[in-house]
Every structure is written in C-alpha cells, then in structure tokens.
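structure for this input, please:
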Amino acid sequence: MKKVINDPNRVVQEMIEGIIATHPDKLKNIEGTTVIVRKDAPVQGKVALISGGGSGHEPAHGGYVGKGMLDAAVAGEVFTSPTPDQVYEGIKAIDGGKGVLMIIKNYTGDVMNFEMAADMAEAEGIKVAKVIVNDDVAVENSTYTTGRRGIAGTVFVHKIAGAMADKGGTLEEVEAVARKVIENVKSMGIALTSCTIPAAGKPGFEIGDDEMEIGMGIHGEPGIERTKIKTADEIAELLMDKILPELGLAAGDKVAVMINGLGGTPLMELYILNRKVAEILAGQNIHVHKTFVGEYMTSLEMAGCSVSVLKLDDQLVELLDAETDAPAWK
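As a prediction, the model looks like this:
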C-alpha cells in the first residue's frame, strides 16, 4: 500500500484538520468530533442543512459546507457511517431556530444513524426533516442498501436545497425542493480499478487489467456486470441508455450534467467522456444548461467515473446558479 498518510487509524481526523487549515476563514471543526461546520454557524433565522457519510469520497461532504450549500458535514471512518452522536452534535451546532434538513445518501447505516440523531435532536426541541437520495439507476438493491444507492447526484441536492435555504425558505420549502431534485436526478457509473481502505492495507476487490465493472457503487459494491473495458464513447452510450429513460426527457428540455471522477481518473478522460454525453443530448434536442466535470464524489483512488443528469425547470435553474462559497463547488 502506497499512501501519503501517517497513522492509518487517524486519517479522518488528520484530513479534517487539513481541511480546516486550508479554509480557516470559512470552516471550523467541532472539537472532539469529525463534524465540519460553517465558520459563522449557527446562522440565526435560516434553515440549516446537514449531510455526511463515510470518508473516502472527498470532496464530499466537507467540501460542500459553506454559504449557499451545507451548514455541516459529518465524516465517518472510511466507507463507514458516522455515529448518531456525531450527527447529533452537528445538528445542535447549526440549528438557527428554523429547523434542520438532513440530506442522507441511501445506505442502510447512514439512514439509521441520521434518523437516530434526528430523534435525539427533536427531544431537545429542534425541528428536523430529512430527504434520502437514491439517484443511482444501476441496481435496485445492493450490499449496503434497500433500494437504489445515493451517489454523485447528491451534490446537486446540496447545492439547490442550500440555495433555497439561503434565500430564506422555510424548512418545508427547503425539503420540498430537495425532494424535487431527488425525483429529477439520475446517475450511473463504472469502475476500472479497486481502491484501498488505509486501515485495511489491501485493495477491496480484484479486477483485471482489461476489465471494467458497470454500475459499481462508491464503496465497491457489485454493479450490473463485469465486462472487457470499453471505449469512452461506448461507456457514455451505456450509461446514458440507462439514465435518460428514467428522466422522461423530451425535445427542448433543459438539464445539468455532472461528469464525476472517482479519484483516479484524469480530467482528460472525463472530458472525452463528456464529449460523447454532450453529443447524445444534442442529438435528442436536449439543452445542457451547465456541465460540471471533475471530482465531486470519489472512492479514494478508484479509477472510474459516473454521469449524473438533472432535469431542470426555471426554479431549479435559478437555485443551481445561485452563489455559494463552498470550497469544492466549481
């Protein structure tokens, strides 16, 4: 195992310390926890947003904490859900009196632990709502989930719900727009290599040099099938053939696209993939309002990518385009 780390058992805490040292004007850490919050939290009179999950997906989720996005992100150990106590500390730290929305990726541990934290917070008089993101169209159930998994489309939920909260929306309004995004965003990915959890010291699975896994999850969960590696154009077609029918798009519709790297894929390759994705959408007379290419939700050093497509209306366009100072939004 070759990694730029110190103690494999302290990677999460040391990573958080590094994030705070990078953005001391925007972010802070709740002492004794793995919770990153806005420097000015709690913001009184504003609905607060909290998300999180296992570490190893950076910049998710700490990179999306900031004005116009999340108020807090809770980091579990690598590929492991944060504990209810950690989430509870995050909720308390950001509550500004208007309630807290939890944005949860659909993994059994995350859902259970965030819901337990919500119960603890509500016992203290904090109003809490939740949404569960399930944008991955690859498989219906997986190793970690009942139902579809939450992957990179979650970042669109952070952005748009965060913008609604920043505009002064009520908890009910922020929750409603988050659900609207969830209903209208679909994603799917492929993996070319495995990745190594630092504390494990060895790859989580084996995949041949000439193979790819279609629909693999961000924790290495099995996908639809393993095949010989395909060209970028073939990968784009394969993913879009699964994503587009789920959205019910018609000629003239408007979308946002995210071409997401899983940690070990060069931007060159992501741009090549996007070339074909853009061609497919143009061929169906679907207008791309904005495209995001880069690493938004990774899987340590896994080589691979995912494509997310969000169907837009005027409200979602306005909120997607609203300003944010979250470090990882670009």
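
switch to C-alpha atoms for all contacts and neighbour counts from now on
OK.

ok, which stretches of the stretch 151-300 of the chain are helices?
For the stretch 151-300 of the chain, the helices defined by DSSP state H, counting those that start in this stretch cover 154-166, 171-184, 232-247, 267-283.

quick one: which of those is nearest Val74?
Minimum separation from Val74 across the helices of the stretch 151-300 of the chain (Cα to Cα) falls at helix 154-166, 13.7 Å.

packed most tightly, which of the helices of the stretch 151-300 of the chain would that be?
Mean neighbour count (mean count of other Cα atoms under 10 Å) peaks for helix 154-166 among the helices of the stretch 151-300 of the chain, with a mean of 26.

residues making contact with stretch 193-212?
The contact list for stretch 193-212, computed with Cα atoms under 8 Å, 6 or more residues apart in numbering, reads 1, 3, 8-9, 11, 78, 190-192, 220, 226-230, 299-304.

got a ChimeraX select line for the buried ones in those?
Listed next is the ChimeraX selection for buried residues among those, using 16 or more other Cα atoms under 10 Å:
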select :11,78,190,191,192,220,226,229,299,300,301,302,303,304
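
the contacts of stretch 193-212 in strands, which ones?
78, 190-191, 226-228, 304 (DSSP state E).

and Asn184, how far is that from Pro59?
From Asn184 across to Pro59, the span is 23 Å (Cα to Cα, to the nearest Å).

now Gly150
16 Å.

the more surrounded of these two?
Neighbour count, other Cα atoms under 10 Å: between Gly150 and Pro59, Gly150 has more, with 23 against 18.

state the distance from that one to Ala60.
Distance from Gly150 to Ala60, by Cα to Cα: 12 Å.

right, and Ile190 touches Gly220 too?
No. Ile190 is beyond contact range of Gly220, at 10.4 Å (criterion: Cα atoms under 8 Å).

rewinding a little: save the helices of the stretch 151-300 of the chain as a markdown table, and put in distance to Leu312 too.
Listed next are the helices of the stretch 151-300 of the chain as a markdown table, based on distance: least, Cα to Cα, whole Å:
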| stretch | distance to Leu312 |
| --- | --- |
| helix 154-166 | 11 |
| helix 171-184 | 8 |
| helix 232-247 | 11 |
| helix 267-283 | 14 |
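
can you give me the buried ones in the strand or helix carrying Val87?
Using DSSP states H and E, Val87 falls within helix 84-94. Judged by neighbour count using 16+ other Cα under 10 Å, the buried positions of helix 84-94 are 84, 86-91, 93-94.

how about this one, so we can line them up?
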Amino acid sequence: MKKIMNDPNKIVDEMIEGMIVAHSDLIKRVPETGVIQRKTKKAGKVAIISGGGSGHEPAHAGFVGEGMLSAAVCGAVFTSPTPDQILEAIKAADEGAGVFLVIKNYSGDIMNFEMAQEMAEMEDISVENIVVDDDIAVEDSLYTQGKRGVAGTIFVHKILGYAAEQGKSIKEIKKLADDLMPNIKSIGLALTGVTTPGAAQPSFTLAEDEIEYGVGIHGEPGYRREKLQPSYDLADELLTKVVKEFDGKEKGQFAVMINGLGGTPLMEQYVFTNDVKKLMDKRNWSLDFYKIGNFMTSLEMQGLSLTLLHLENDFYLEALNAPVKTIAW
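Okay, here's the model as predicted:
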C-alpha cells in the first residue's frame, strides 16, 4: 500500500509535529510525549481528555481546543496510548477542578486510561470517566468486550466540552455523560479494507463489488458481506438497525452524524445524507442537527458510519450548536 511517509516507526511523531506546525494558534505538544494540549488559559474548570490509537484522524487531537477537549493522547497506530502518556495529559490539562476521561470501549484503552486515572488520583487529582460504546453492529469483537466505541465519541466530546466550558462540576459532568451514552447509536459499513503504515497487506479484503456491514474502525469484522447496493439501500439497512436500538424513542428529535472512514469522498457522503433524510422523513422523525464529514476515520478505508443522537435533553442540542475553536469540528 502506497503511503506518503518517511519511517513508519516515526509516523505518529511526525504527524504530531506537522499538526503543531499547521495549528500552532490552537494547540501545543507536551514535550517528549504524544499529548496535544489546547493553548487556552486555564480558568479553574473541569478538563476533558480523550485519546486512543492514531490512524483515526482528525480524532482525537482535531477536537482539542476552546469549548471541546482540553487535551488528547495519541498512541501508536491502532494502539492505545500508555498509562504514563495518559497521566502526562491529565497533569498538563488539570485546572484544579478535576479531569474527565472519555474512553472508547476497547480493552487496551480501558485498561490504560483507568490505570492512569488511579495514578492521577494518587497525586490528588480528581478524575472521572465515561466508556463510549455506541457501535450497535456487533458485540465482543476483536479488542472489545461489549460494543465498540466509534464516531459517536465525537458527540460526547462536544457535549461534555460545552458542559465544562459552562463551569459544571466533575460530578455534574459524570451524571451528564452517564445519561448521554444510552442516547447515542452508531453503525458503519466498509467498501475496502485498511492497511497500517509499514504493513504489506490490508487487514481484510473485499471484492470489487462487495461491501461489509458493521466493520470496526480498526478493521474488525462486521456482521454481513454482500454485493454493493445503491446508496439508498445502504442507508435503509443502517437506519433500520439504529431504529431498533432506540426502543420507542424514534418519534423524538435527533442529531445525525454521517462520518467518512477516510477514503470516501464528500460527494458520496452527501448522497448518503440525502438518502438518510428521505428515510427519516418517511418515519416522521425530526432531524434538528447535522454533521457531515470525516471525524473518526480508519486511515484510508472507504466506507462511512451513521450516528444518531436522541435529543431527549435540550442541553444536548444547545451544546452541539455552541461555537468552539478546534481544528476539525
């Protein structure tokens, strides 16, 4: 697989340096770490931190900035950052009101973030967390016990970041996060596999006329392969799966995210968005917020995901519409 890089062993470090070059007005790097921190002045509020393996850009560092994440931790490609790196992020971001960790539901992420939380608490830093498990496609996939954390994580970043900006306490943010998670559901599909830097072969392959429903953001297996269908049929498949998960809430208000997985042109994402809107209209659903683009990718994988957020709390929509200063929102 052809990639624009120098040494695959240094690609994350060089990526971080390039981000700092391009966005030095918003972010800075904690020296000798994979931690990217916002440049805003500390104001005694709760800090929101996320992170995980690299290869999902703009997640997570693209959402560091005023009104969203205080810091993000970049691990190796598709590999959780180490506890000591996460601890450095906690210490760098702490403003004295506590630190809240947003963790995607992958075994390595949970283990390392929770270990860092324990280490930080030993240094008298108050830390809470939420585990994001929005992917409804499969359970107990590779690297995961239960449902995976995918693009819905970005909605969590936005809403909790707004709550922190508003001066909510760490206990209030924990309650908000616990109430929020059951209202976020995501599911995706892939048209191609993904090849990590330095690898000779993709993690999986699909025939030219084949797709796979439910593939994970690290190339984990999905739930079904079939011949490529028109966009409308793909949207119907994904939306039908999501509807079943909301258990009677489908008559309410929703926010939608159409997320490209890295190799899907915006043209195709907008075609899919239009089909989702038609299908939502058929169900008499109210769509009150749209987000279209690449937010949680899988390197060069062609494919996309659909995320719906049930707006059962007016605060969610208020938070989604609030302005932020980040690279990627």
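
need the TM-score between these chains.
The TM-score (TM-score structural alignment, normalised by the length of structure 2) is 0.97; 328 aligned residues with a Cα RMSD of 1.1 Å.

now do the end-to-end distance for stretch 54-61 of structure 2.
End-to-end for stretch 54-61 of structure 2, by Cα to Cα: 9 Å.

how far away from the center of its chain is that stretch?
Counting by Cα atoms, centre = their mean, to the nearest Å, stretch 54-61 of structure 2 is centred 8 Å from the centre of its parent chain.

tell me who's in contact with Asn295 of structure 1.
I think there's a mix-up here, since residue 295 of structure 1 is Glu and not Asn. Applying Cα under 8 Å, 6+ apart, the residues contacting Glu295 of structure 1 are 59, 260-263.

quick one, strands of the stretch 1-150 of structure 1?
27-29, 35-38, 48-55, 72-78, 100-105, 128-133 (DSSP state E, counting those that start in this stretch).

tell me what angle the last one forms with helix 84-94.
Right, the one you point to is strand 128-133 of structure 1. Orientation check (axes from the mean of the first three to the mean of the last three Cα atoms, to 10 degrees): strand 128-133 of structure 1 against helix 84-94 gives 120 degrees.

could you do the fifth one as well?
Here strand 100-105 of structure 1 runs at an angle of 140 degrees relative to helix 84-94 (the same axes, to 10 degrees).

strand 100-105 of structure 1 vs structure 2, average distance?
Aligned to structure 2 and superposed, strand 100-105 of structure 1 gives a mean residue distance of 0.3 Å (mean Cα distance after the TM-score superposition for structure 1).

over to the second one?
Comparison of strand 35-38 of structure 1 with structure 2 after fitting gives an average deviation of 0.5 Å (mean Cα distance after the TM-score superposition for structure 1).

relative to the whole chain's centre, how far out is that strand?
16 Å.

now the fifth one
Between the centre of strand 100-105 of structure 1 and the centre of its chain there are 12 Å (Cα atoms, centre = their mean).

what angle sits between that strand and helix 171-184?
10 degrees.

show me what strand 100-105 of structure 1 is packed up against.
strand 48-55, helix 108-123, strand 128-133, helix 154-166, helix 171-184 (3 or more Cα pairs under 8 Å, 6 or more residues apart in numbering; DSSP states H and E).

swap the cut-off to 7 Å and go again
With contacts taken as 3 or more Cα pairs under 7 Å, 6 or more residues apart in numbering; DSSP states H and E, strand 100-105 of structure 1 sits against strand 48-55, strand 128-133.

now those in JSON lines, with mean neighbour count?
Formatted as JSON lines, these follow (neighbours: other Cα atoms under 10 Å):
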{"stretch": "strand 48-55", "mean neighbour count": "28"}
{"stretch": "strand 128-133", "mean neighbour count": "20"}
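
distance to Asp321 of structure 1 added to those, as a markdown table?
A markdown table is the format used below for these (distance: least, Cα to Cα, whole Å):
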| stretch | distance to Asp321 of structure 1 |
| --- | --- |
| strand 48-55 | 18 |
| strand 128-133 | 21 |
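
those: which one's closest to Leu312 of structure 1?
strand 128-133 (17.0 Å).

so how much does that closest one differ from structure 2 once superposed?
Using mean Cα distance after the TM-score superposition for structure 1, the mean distance for strand 128-133 of structure 1 is 0.3 Å.

ok, Thr80 of structure 1 - contacts?
Residues in contact with Thr80 of structure 1 (Cα atoms under 7 Å, 6 or more residues apart in numbering) are 53-54.

same question for Ala47 of structure 2.
Ala47 of structure 2 sits next to 70, 93-95, 98-100, 164 when contact means Cα under 7 Å, 6+ apart.

at 8 Å what do you get?
69-70, 93-95, 97-100, 164.

and if you look at Gly97 of structure 1?
44-47, 126.

list the ones among the residues you listed that structure 2 also has?
Here is what carries over to structure 2 from the contacts of Gly97 of structure 1, by both residues aligned by TM-score structural alignment, their matches' Cα atoms under 8 Å: 45-47, 126.

let me know the closest of these to Ala138 of structure 1.
The shortest approach to Ala138 of structure 1 among those belongs to Val47, at 32.8 Å (Cα to Cα).

tell me the one of the contacts of Gly97 of structure 1 nearest Lys311 of structure 1?
Of all the contacts of Gly97 of structure 1, Lys311 of structure 1 sits closest to Val47, with 24.9 Å by Cα to Cα.

re earlier: now which of the contacts of Gly97 of structure 1 would you call buried?
Buried residues within these, counting neighbours by 16+ other Cα under 10 Å: 46-47, 126.
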